[in-house]
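> Next one to model:
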Amino acid sequence: MSGAAVTGRPVRLGVLGCADIAVRRVLPALAGVPGVRLAAVASRDGARAARVTGVFGGDPVEGYGALLARPDVDAVYVPLPAALHAPWVERALAAGKHVLAEKPLTTRVADTVRLVGAARAAGLVLRENVMFVHHPRHHRVRRLLREGAIGEPRALIAAFAIPPRPADDIRYRPELGGGALLDVGSYPLRAARFLLGDGLGVVGATLRTDGAREVDVSGTALLAGPGGVTAQVYFGMEHHYTSRYEVVGSAGRLTVDRAFTPPADLPTTVVVERADGTERLELEPFDQCAGTVDAFVRAVAAGAGTTGDAIVRQAELIADVHRSAGREARPAPRPARDAAEGEDR
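Below you'll find the predicted structure:
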């Protein structure tokens, strides 16, 4: 099945690796998404794959390559560490599989462009798993901005920061694509693009290391766009948990808290402040993980193919932040056997 729509049956999904995000978020959400069936889960450790499939279903497979060779897998989810995405996504596309990969798709713009081109040429769906853009709350915010709810947008301030991780966390390993920018930094940058458009460019940026690690642990960036609109984002892995954004306009302010990773059962709120008062818009709980899987499955079933423009623009923006901060993105490492040293995420 190379580039064909899946019709008359569920999309058969394989998972490359037993990463934490797969086991904790994606596989539980999968059960509530229509039109998809978990076909197989691969790990270097066959026993580990068997433990996961014992809970969620599907066949355990030893080795990622073995899963890609299966004719009963239409699409794959790739939750591996960032630096290992490029080789395994490339192999998945070459095997004729549609791909949903954790963000960032790769650690280098050139690799991202190459993979998007490969997916287009093969007629395959390639998606980057940015969950929050599938939450109805952010689409409501975008409509409010377009309708002039706060006048002309002037500035966005967005932040995503988390407390320090355990010392052996892959986010601290440069060879696996670690660092705050590639992980938590991608959220406020994507929010700026989602709400203000793709005309934003990097004016300045900083990235901080703590001396004990080889990766950036925090940073900030200032972006500017058409008409003088600006976006200030900050991110880090050494902070009190913060996940929010606000947009200040000529006639009001709009605020969203718990913006990027709200629990699936949490009612959400958009606060709109204007001179005539404050309005709190309440939205029903929504599982944004299920939302992103559902969007991927629908694209596969419809044979929608891949545009890839949003993925490439995000990679370019991250690279621009690296450059503005006086750092260049690291080249991806050569993949180890089955890339298994990075399964836990």
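> When you work out contacts or count neighbours from here on, use the C-alpha atoms and nothing else.
Noted.
> which element is the nearest residue to residue 221 once chain neighbours are set aside on?
Nearest non-adjacent residue to residue 221, counting by CA to CA, 6 or more residues apart in numbering: residue 205, 4.1 Å away. Using DSSP states H and E, the element containing residue 205 is strand 201-208.
> here's the other one to compare against:
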Amino acid sequence: MSLGKKLRVGILGCAGVAAKSAIPAFRNVFGLELVGIASRDSSKVAEWAEKFSLKAYSSYEELITDPTIDAVYVPLPIGLHEQWVIAAARQGKQILCEKSLGHSLDAVKRMMQACQDAGVVLFENFMCDAHPQHAVVEQAIVHDKIGKPVVFKSYFGFPPLQGQGFRYDLALGGGALNDAGAYTVFMARKLFQEEPIAVTAVLDNGNYAVDVHGSALLEFSAGRTALVAFGFENMYQNNYELWGTKGILRVGRAYSIPPEMKPQIELCVNEQMQEIVTSLECLPANHFTLIFEQFRDVVERNEQSEKKRYYDSILAQARVLEAVRISARDKRRVLLNEVI
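Next up is the predicted model:
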């Protein structure tokens, strides 16, 4: 992208996350210009185009083949990501795709290969990665506030969704692991700053075609572990704890946090057998805006080494999720070096 030229972005699909979070965030990012939206539902896309002052495209193909579009944001159901990420890459579009990128490791590999062949940026939109509350946690670790981190514990889940929808549809890549559990895995990898060695997991479908509950034990080096649980049929939970040799860090709204909400970060230590709790300061932030700024910067710099780091992280995340699926299916502990 030439210096000073805005990156023109189109959206594939009239998804709820686009209206609620992505469209407002795009409009707050200097250097990005949101110009169009595509849907197979002509009446809906016309309504959205008018509401958000965008150009309406009557199909995904029409948008991705428009030479004036530089990048696409893909908030489609997970089961549709592979088809449209690959199609967009072949048209030379930079790609910002909602998580989880794919329903399987093989699907992720095919998407990555298409993007690498085309030389385009591929982002998996774990927007929480950009929220400054996690940098506060990381700084507390660096400054030895909790000693050596030993155990990461995280819950992310919510009550049954009205109408169920794509999250309960196997063909559309539904399931609690892909939708909610992926966040907990991502954050364990982020805070331990390495990949797990082994995974033992349980996925429960209940009476559905997809997993609606799940949990996993992720083993890391030096005896560290991550205990994660997720689901669609739970009391709402959205948090993590990092337990160290000297203290515990707790984050109350870890993954989905409104931009106006002040983060809830606590440092807990023991002094003379009493628990002392200190709140750590962090200003509210819009993590969608922040991750979109990162996407813009990576596209602008167009550095192969930087793009490769994102590819490598996407692949590592997909390998862990695949290990969870294999462990749950085979009812056994799975070594990550088995998953290739």
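> And the TM-score between them?
Here the TM-score for the pair of chains, by TM-score structural alignment, normalised by the length of the second structure, is 0.91; 323 aligned residues with a CA RMSD of 1.5 Å.
> so how many other residues sit close to the residue nearest to residue 221 of the first structure?
Residue 205 of the first structure is flanked by 20 other residues according to other CA atoms under 10 Å.
> Show me the residue sitting in the middle of the second structure in space.
residue 126 (2.5 Å; CA atoms, centre = their mean).
> per the alignment, that residue corresponds to what in the first structure?
Residue pairing (TM-score structural alignment): residue 126 of the second structure is matched to residue 130 of the first structure.
> Its match and residue 100 touch, don't they?
No. Taking CA atoms under 8 Å as the definition, residue 130 of the first structure is not a contact partner of residue 100, at 10.0 Å.
> which residues in the first structure form helices?
For the first structure, helices defined by DSSP state H occupy the ranges 20-21, 27-30, 46-56, 64-68, 85-94, 109-122, 136-146, 186-196, 288-302, 309-324.
> Stretch 24-41 of the second structure: which residues count as buried?
By neighbour count on 16 or more other CA atoms under 10 Å, the buried set for stretch 24-41 of the second structure is 25-26, 28-29, 31-39.
> Please name the residues that touch residue 190 of the first structure.
residue 314 (CA atoms under 8 Å, 6 or more residues apart in numbering).
> Distance of the alignment partner in the second structure of it relative to residue 71 of the second structure?
When the second structure is aligned by TM-score structural alignment, the residue opposite residue 190 of the first structure is residue 186. Residue 186 of the second structure sits at a distance of 25 Å from residue 71 of the second structure (criterion: CA to CA, to the nearest Å).
> which residues sit in contact with the corresponding residue of the first structure for residue 66 of the second structure?
By TM-score structural alignment, residue 66 of the second structure lines up with residue 70 in the first structure. The contact partners of residue 70 of the first structure, taken as CA under 8 Å, 6+ apart, number zero.
> and which of the buried residues of stretch 24-41 of the second structure is nearest residue 248 of the second structure?
Using CA to CA, residue 25 is the member of these that lies nearest residue 248 of the second structure, at 32.7 Å.
> so stretch 97-112 of the first structure matches what in the second structure?
Against the second structure, stretch 97-112 of the first structure falls on residues 93-108 (TM-score structural alignment).
> What are the buried residues along the matching stretch?
For stretch 93-108 of the second structure, by 16+ other CA under 10 Å, it's 93-105, 107-108.
> Of those residues, which belong to strands?
94, 95, 96, 97, 98 (DSSP state E).
> quick one: the residue nearest to the centre of the second structure from residue 179 of the second structure, how far?
Residue 126 of the second structure is 11 Å from residue 179 of the second structure, by CA to CA.
> What residues does residue 199 of the second structure make contact with?
Listed by CA under 8 Å, 6+ apart, the contact set of residue 199 of the second structure reads 216, 217, 218, 219, 320, 323, 324, 327, 333, 334, 335, 336.
> Same check for those, but in the first structure.
Retained contacts for these in the first structure, judged by both residues aligned by TM-score structural alignment, their matches' CA atoms under 8 Å, are 216, 217, 218, 219, 327.
> corresponding residue for the first one in the first structure?
It stands for residue 216 of the second structure. Using TM-score structural alignment, residue 216 of the second structure sits opposite residue 221 in the first structure.
> can I assume that match is in contact with residue 230?
No. Between residue 221 of the first structure and residue 230 there is no contact under CA under 8 Å: 10.5 Å.
> what sits against the match of residue 126 of the second structure?
102, 103, 292.
> any chance of the buried residues of stretch 24-41 of the second structure in JSON lines, with distance to residue 3 of the second structure too?
Output for the buried residues of stretch 24-41 of the second structure, formatted as JSON lines (distance: CA to CA, whole Å):
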{"residue": "25", "distance to residue 3 of the second structure": "22"}
{"residue": "26", "distance to residue 3 of the second structure": "19"}
{"residue": "28", "distance to residue 3 of the second structure": "19"}
{"residue": "29", "distance to residue 3 of the second structure": "16"}
{"residue": "31", "distance to residue 3 of the second structure": "10"}
{"residue": "32", "distance to residue 3 of the second structure": "13"}
{"residue": "33", "distance to residue 3 of the second structure": "15"}
{"residue": "34", "distance to residue 3 of the second structure": "18"}
{"residue": "35", "distance to residue 3 of the second structure": "19"}
{"residue": "36", "distance to residue 3 of the second structure": "22"}
{"residue": "37", "distance to residue 3 of the second structure": "25"}
{"residue": "38", "distance to residue 3 of the second structure": "28"}
{"residue": "39", "distance to residue 3 of the second structure": "31"}
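> what's the closest of those residues to residue 280 of the second structure?
Of these, the one sitting nearest to residue 280 of the second structure (CA to CA) turns out to be residue 25, at 26.1 Å.
> State the number of residues packed around the residue lying closest to that closest one once chain neighbours are set aside.
Counting by CA to CA, 6+ apart, residue 289 is the residue found nearest to residue 25 of the second structure once chain neighbours are left out, at 4.7 Å. Neighbour count of residue 289 of the second structure, defined by other CA under 10 Å: 24.
> what does residue 140 of the first structure give?
14.
> Next: the one 10 residues further on.
When neighbours are counted by other CA under 10 Å, residue 150 of the first structure registers 22.
> same check, this time on residue 194 of the second structure
12.
> Kindly report the same for residue 204 of the first structure.
17.
> and what of residue 54 of the first structure?
Around residue 54 of the first structure there are 12 residues (other CA under 10 Å).
> Tell me the residue in the second structure aligned with it.
Aligned partner of residue 54 of the first structure by TM-score structural alignment: residue 50.
> Same check on residue 80 of the first structure?
Aligned partner of residue 80 of the first structure by TM-score structural alignment: residue 76.
> out of everything not next to it in sequence, what's closest to its match?
That would be residue 13: by CA to CA, 6+ apart, it lies 6.0 Å from residue 76 of the second structure.
> Appreciated, that's everything.
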